[in-house]
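Trainee: Here's a sequence, model it:
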Amino acid sequence: MKKLTVLSAVLLGIALCGTAVAKTSITVWEDLNKASSLEQAAKDFEKEYDCKVVLVEKDSIKQFKEVQKLSKNGMSLPDAFILISDKVNEAIKKKIVADISVMNTEKTKFIPASVKPFTVNNKAYAIPRSIESLVIFYNKDIIKDPIDTMAGYEALAKERQKQGKYGLIGKLDNLYYSYGFLSAYGSYIFGINSDGTYNTDDIGLNNDGAVKGTKLVADYTRNYIPKTALDKKKGLDVIDDMFINGQAAAVINGPWVLDKYKRSGVNFAVGTLPKLSNGMRIAPFFGVKGYAIAKKSKNKDLVEKFLVYASQPRYAMIRYQKSAELPPVKELLANPLIIQDEVATAMANQAANAIDMPSDPKMKDVWESMEDAFEDAIKNEKADIKAILDKAVKEIKE
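Mentor: Next up, the predicted model:
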């Protein structure tokens, strides 16, 4: 009898231990090589809320598409994942994401420009994670001070050509990288309705500003950017390598290359994009990455708590230091360490002179048609730019 009592006690102890370790678990997808930026927040949150936070690294650009696929096939989804601002409306339409009620009170902690793209019909569908905009990365061993005009960069390109090298390069055959040239002359993607929605019948990609901008992009690309940099698969890697090796004095790129450039040892600095002949500064797309919550998550409340917890200034600073991506947290941006950081300052200044990337699903057609348009304009020096853009806009509308 005594043996049975002891055995029962042992079994009870095992059962209790099993219960103790059976914590609620939430899965959060982070970007490739960026999970470390969330680790400290996750550890502290686990202790405070007695749960488990599983961080999984996935390419942020592909996360929405992967979640879509998993949802369609009835497979297990992450509780939270990275949503890029131009995919918000599509994510809502396909019932992939849940609205985040806590943002009704938390939104004041973020800069308004980072909240707006994720807000539809007064409901927020992501907690802002990072802001991004194209900037100029320049080699300080070649360029002592940032050049303020495109004409100045063209003069540099001509001088460098004599040495078989390059000045400013970028993947300008891609609308994402070249749109700022068009917008600075008065072009736009879609018109805006009185209620703030996009008017996809009003497309400004073939107006006079678009023609001027496209001609500038085509002429500069044809004359001063190597063809290898335009390769659809390897072009961006070629651009990075040329900058790191000193073949190119400067590049147009985004904050996602910061870590790569730092590790390479190249002596670089960051500046805002230059002014064009009309005195207007190149105004690229303003993008925001946010943490969205899967509509099918069974732990929505806990996930909300974690995402808000990880957005506290202390953890936002850790995220910036480890990921080189700037969280749009007001208190963080006012921190002296950020103000004195020339990279963060340049990013913030450029973001202030950038344009929201439209979140309408019609953007898929815009990317495809404009890629063909730029390719035609660059290949043929005598091309009728207006006719090329008219054709692209017609395709988008059809």
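
Trainee: going forward, measure contacts between C-alpha atoms and count neighbours the same way
Mentor: Noted.

Trainee: Could you tell me how many residues sit around Lys162?
Mentor: Per other C-alpha atoms under 10 Å, the neighbour tally for Lys162 reads 9.

Trainee: Go ahead and name everything in contact with stretch 310-329.
Mentor: Applying C-alpha atoms under 8 Å, 6 or more residues apart in numbering, the external contacts of stretch 310-329 come out as 34, 36-38, 40-42, 109-111, 114, 128-132, 255-256, 258-259, 331-332, 344.

Trainee: Confirm for me that Glu57 is in contact with Leu32.
Mentor: Yes. Distance between Glu57 and Leu32: 4.9 Å, which falls inside the contact criterion (C-alpha atoms under 8 Å).

Trainee: Does Asp360 touch Glu90 like I think?
Mentor: Yes. Asp360 is within contact range of Glu90, at 7.2 Å (criterion: C-alpha under 8 Å).

Trainee: which of Glu57 and Leu32 has more neighbours?
Mentor: Glu57 (16 against 11).

Trainee: give me every residue that touches that one.
Mentor: 29-35.

Trainee: cool, Asp202 as well?
Mentor: Taking C-alpha under 8 Å, 6+ apart as the test, what Asp202 contacts is 190-191.

Trainee: would it count as being in a strand?
Mentor: Yes. Assigned with DSSP: H, G, I helix; E, B strand; the rest coil, Asp202 falls within a strand.

Trainee: Tell me how far it lies from Lys394.
Mentor: 11 Å (C-alpha to C-alpha, to the nearest Å).

Trainee: Next: Gly254.
Mentor: In terms of C-alpha to C-alpha, Gly254 sits 30 Å off from Lys394.

Trainee: to compare against the first, here's another:
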Amino acid sequence: MKKNWLMMLLVLFVAMVVSACAPDREEPAAPTDEGTDTEQGATEEKPEKLVIWEDIDKSAGWLEEAIVSFEEEHGIQVEFKELNMADAIRDQLRLDGPAGNAPDIVTLPHDQIGQVVTEGLLQEITVGEDVLSRYSESSVNAQMFNGTLYGLPKATETPVFIYNKALMEEAPATMDELYTFSKDFTSGDNYGFLALWDNFYFSHAVLGGMGGYVFGEGSEGLDREDIGLNNDGAVEGAAYIQQWYSEGLFPAGIVGETGGAAMDGLFNDGKVGAVMNGPWAFQGMRDAGIDIGVAAMPTLPNGEPMKTFMGVKGWHVTSFTEYPYWSTKLIEHLTSDEVALARFEAVSEIPPNVALVEEPAIADNEGAKAVALQSQYAVPMPNIPEMGEVWGPMASALQTIATSKSEPKAALDEAVDQIETNIETNH
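Mentor: All right, here's what the predicted structure looks like:
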């Protein structure tokens, strides 16, 4: 019965609709039953070579195999290069594009799409409904900007609850239970639970679960003039965050840029019962010899689930390629069910492909199940360019809250004032 319930959660994950947190999906114009086999494909010259930029340490054998099968089918050579996806790919594309050295295909996190499209670095793609139907609707939504499709999704992720089974028998259902555990367990260098709540990416789970939000929904998508980061719910969430720091349940050393490394070090040394982190952390913990359990985040004191941020990684066709048709054919291949499964088995990043939900490699994976459950409550990070104005002010506010240098309301009011000023000035 339990296995069936978990399987149902996985089905919900890949099929979930995020109308409450993202614009309704608008279908790309004029799809065909033949995917991208349009008139463009008949007229575009076949290239000798296509170039891909993939995230660092993420090619891991699967990409070479995918390239071989594409080359055998189409007679086009494919090369790839690894660059850090978080910033290096975007920054290098800004330089190499105008210089004539840009790749044909890049991978990016979905929250960068609005900015890079505005800068003219990506181009719209056209694929058939037979291709789009491979993926969960939320993952396709994340690849769209202003109703236009700019990529195909390859992986989804959201923070989850990770615990050391030697220190914690099972994951608590509520934050109240976790708070009690932490009060009893925390002593010296040992901590019951740690989270990077001075980092807005992680703290949104609390602020959002208490009723805060980044941008409200307007008639044409996200409304940059409706900012909910200092409403009553957000202030209540910030006060809850401050409580964990002020009571000594979080060490001072996990505030700021080095906080992540400090938290990882304590957990991997077996000094922490549980942490809030993403699936990217699983392997490092296991390599450190920690027997980890993974679950969805416990519910907040108000009874609501944590609204973690969800990220969707995608493949995109650059504006600088001379071969948009064949580049699109290649990203269709890279996101096919067969290749997506091989990539998951190699790098453990969860694909959004609906047909893979019952594959044993995913269905029997505890981490994948936890991400599936938590993703039901997750909010895709806004991908409009104005989101870039949010991170800095919120980081400053959360750090002053964590160190008790400011009251939550005052800190969030100041942050929202700065965000509004930055948006008016820069956009």
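
Trainee: Between Gly254 and Lys394 of structure 1, which has more neighbouring residues?
Mentor: Gly254 (16 against 12).

Trainee: Now that one: closest residue in space that isn't a chain neighbour?
Mentor: Take Gly254 of structure 1 and drop its neighbours on the chain: the residue closest to it by C-alpha to C-alpha, 6 or more residues apart in numbering is Leu134, 4.5 Å away.

Trainee: so what's the alignment partner in structure 2 of the one you found up against?
Mentor: Matched by TM-score structural alignment, Leu134 of structure 1 corresponds to Pro159 in structure 2. Neighbouring residues of Pro159 of structure 2 by C-alpha under 8 Å, 6+ apart: 202, 276-279, 308-310, 371, 374.

Trainee: Show me which of the residues you listed is closest to Pro103 of structure 2.
Mentor: Minimum distance to Pro103 of structure 2 across these is 27.0 Å, recorded for Met310 (C-alpha to C-alpha).

Trainee: What is the neighbour count of that closest one?
Mentor: Met310 of structure 2 has 25 neighbours, counted by other C-alpha under 10 Å.

Trainee: What is the equivalent residue in structure 1 for it?
Mentor: Met310 of structure 2 maps onto Phe286 in structure 1, by TM-score structural alignment.

Trainee: Doesn't Tyr177 of structure 1 belong to a helix?
Mentor: Yes. Counting by three-state DSSP, Tyr177 of structure 1 falls inside a helix.

Trainee: give me the number of residues near it?
Mentor: Neighbour count for Tyr177 of structure 1, taken as other C-alpha under 10 Å: 18.

Trainee: For it, which non-adjacent residue is spatially closest?
Mentor: Once flanking residues are discounted, Tyr177 of structure 1 sits nearest to Lys171: 6.2 Å by C-alpha to C-alpha, 6+ apart.

Trainee: does that neighbour sit in a helix, a strand or a coil?
Mentor: Following three-state DSSP, Lys171 of structure 1 is assigned to coil.

Trainee: That one: what's it in contact with?
Mentor: 177-178, 229-230, 235-236, 239, 252.

Trainee: Next one: it from Asn245 of structure 1, what distance?
Mentor: In terms of C-alpha to C-alpha, Lys171 of structure 1 sits 17 Å off from Asn245 of structure 1.

Trainee: ditto for Ser277 of structure 1
Mentor: 31 Å.

Trainee: hang on, the earlier thing: and the residue nearest to Tyr177 of structure 1? What does it align with in structure 2?
Mentor: Match for Lys171 of structure 1 (TM-score structural alignment): Leu196.

Trainee: and if you look at Gly213 of structure 1?
Mentor: Gly213 of structure 1 maps onto Gly237 in structure 2, by TM-score structural alignment.

Trainee: Quick check, that match in contact with Trp197.
Mentor: No. Gly237 of structure 2 is beyond contact range of Trp197, at 10.6 Å (criterion: C-alpha under 8 Å).

Trainee: These two: which is more packed in?
Mentor: Taking other C-alpha under 10 Å, Gly237 of structure 2 and Trp197 do not tie; Trp197 has more neighbours (28 against 25).

Trainee: Quick check: chain neighbours aside, which residue is closest to that one?
Mentor: Ser203 (4.5 Å).

Trainee: my read: that neighbour touches Gly209, true?
Mentor: No. Contact criterion C-alpha under 8 Å: Ser203 of structure 2 and Gly209 do not qualify, at 9.8 Å.

Trainee: any idea how far Ala281 of structure 2 is from Met297 of structure 2?
Mentor: For Ala281 of structure 2 relative to Met297 of structure 2 (C-alpha to C-alpha), the value is 15 Å.

Trainee: correction: Gly211 of structure 2
Mentor: Distance from Gly211 of structure 2 to Met297 of structure 2, by C-alpha to C-alpha: 17 Å.
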